[in-house]
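Colleague: this one's sequence-less:
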């Protein structure tokens, strides 16, 4: 496919800063990463609900939901996983530009992919949240039986079984979901946002 070179970025009349001032809070992406079953979506949605309750403009981008629409043409090969994360990064950037605090819940197993997404954002706008949960615990929580299917060979290239997960080296936040409650996880994230003057 030949890419067009006749395109120019169009600066809008209303800026990101204008929207942040109107919102009375900053904008950023909370990038939740971790194994399937670690609690990414649960915590991301709980954080989003609490932000909403506090009057913060927020939105959740969830891995499964995105694959129902925008990324329904992608599979789970290494190449498709990388493209999945690239697209989500671009969408998250638009949400941050709109002045929202956007939470994302994606396994995003490859460190290099997450680093490329981080590079899209201004300083302190990308907050990597490592939902650190042991594989054994994730398998115990496996309500969809995905791990069991992967171990039987029914699902190929499943992260944590026959496809690697590269844990973040320096995440802004690490949540140990096997040790704390959802409420404690919410407070951990919101405390960080307050410390960084996001909210």
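Modeller: Nice, thanks for sending it over. Every value quoted in this text rests on a predicted model; they were computed, and no experiment measured them. Numbering: from 1, shown residues only.
Colleague: For the rest of this, base every contact and every neighbour count on C-alpha atoms.
Modeller: OK.
Colleague: Please pull up the helix or strand immediately following the lengthiest helix in the chain.
Modeller: If you go by DSSP state H, the chain has its longest helix at helix 78-97. Downstream of helix 78-97, the first helix or strand assigned by DSSP states H and E is strand 101-105.
Colleague: Second structure for comparison follows:
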């Protein structure tokens, strides 16, 4: 993709640091990755609900929602999936600059695409969370029947059926979403955010 040579980045007077001071918490992106049915969206929205109740500024970029608008022109080839994640990464970067704790819930099956997204952020601002659930559990949760349709060839380029999933090698957090209760998974994410200084104990009061 060729970038225009006629654009210049505008530096606003209201900075990310000033927004963090006003909000009472740092901004960051929580990048939830995992198989279809692993619980990415469920966990991301549950974490957002908890943070919202603590008066944190949040936003969830959900895979299906983004493909209704921002990425509605993309399919599911490896190239289109790469472009999908590129756009999501850029959108998340803008939202992090706005002061929000951003949660992205995408399969994002390829390490290269996730690494490129990570490269958009300063060190420590990109938190990869692997929702690790066995494939058989994911299939049991599949209310849309996507795994079944993928096995018959009706759905093409489906992760772990006709397209690979490259598991994270060193995620900031691995959550056993296949067997742990949702509230335990949420607690693990919140504990990590406190440990990394994104939120503080004061956010609970």
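Modeller: Great, that's in hand. Predicted, not measured: the structure shown is a model, and the values here were computed from it.
Colleague: Superposed, what's their TM-score?
Modeller: Once superposed, chain against chain, the TM-score is 0.98 (TM-score structural alignment, normalised by the length of structure 1); 199 aligned residues with a C-alpha RMSD of 0.9 Å.
Colleague: ok, residue 133 of structure 1 - how many residues close by?
Modeller: 20 (other C-alpha atoms under 10 Å).
Colleague: Kindly indicate whether the nearest residue to it once chain neighbours are set aside is helix, strand or coil.
Modeller: In this structure, residue 133 of structure 1 finds its nearest non-sequential neighbour in residue 38, 5.3 Å apart by C-alpha to C-alpha, 6 or more residues apart in numbering. Following DSSP: H, G, I helix; E, B strand; the rest coil, residue 38 of structure 1 is assigned to coil.
Colleague: picking that back up, mean shift between the longest helix of structure 1 and structure 2?
Modeller: On superposition with structure 2, the average gap between helix 78-97 of structure 1 and its aligned counterparts reaches 0.2 Å (mean C-alpha distance after the TM-score superposition for structure 1).
Colleague: the inter-axis angle of that helix versus strand 101-105?
Modeller: Computed by axes from the mean of the first three to the mean of the last three C-alpha atoms, to 10 degrees, the angle separating helix 78-97 of structure 1 from strand 101-105 equals 160 degrees.
Colleague: Which positions in helix 78-97 of structure 1 come out as buried?
Modeller: Neighbour-count burial for helix 78-97 of structure 1, counted by 16 or more other C-alpha atoms under 10 Å, picks out 81-86, 88-89, 92-93, 95-97.
Colleague: Likewise for stretch 128-143 of structure 2?
Modeller: For stretch 128-143 of structure 2, a neighbour-count test (16+ other C-alpha under 10 Å) marks 128-135, 138-139 as buried.
Colleague: which residues of structure 1 does that stretch align to?
Modeller: Alignment of stretch 128-143 of structure 2 against structure 1: residues 128-143, by TM-score structural alignment.
Colleague: Now do the end-to-end distance for the matching stretch.
Modeller: 26 Å (C-alpha to C-alpha, to the nearest Å).
Colleague: Having no further points to raise, I will conclude here.
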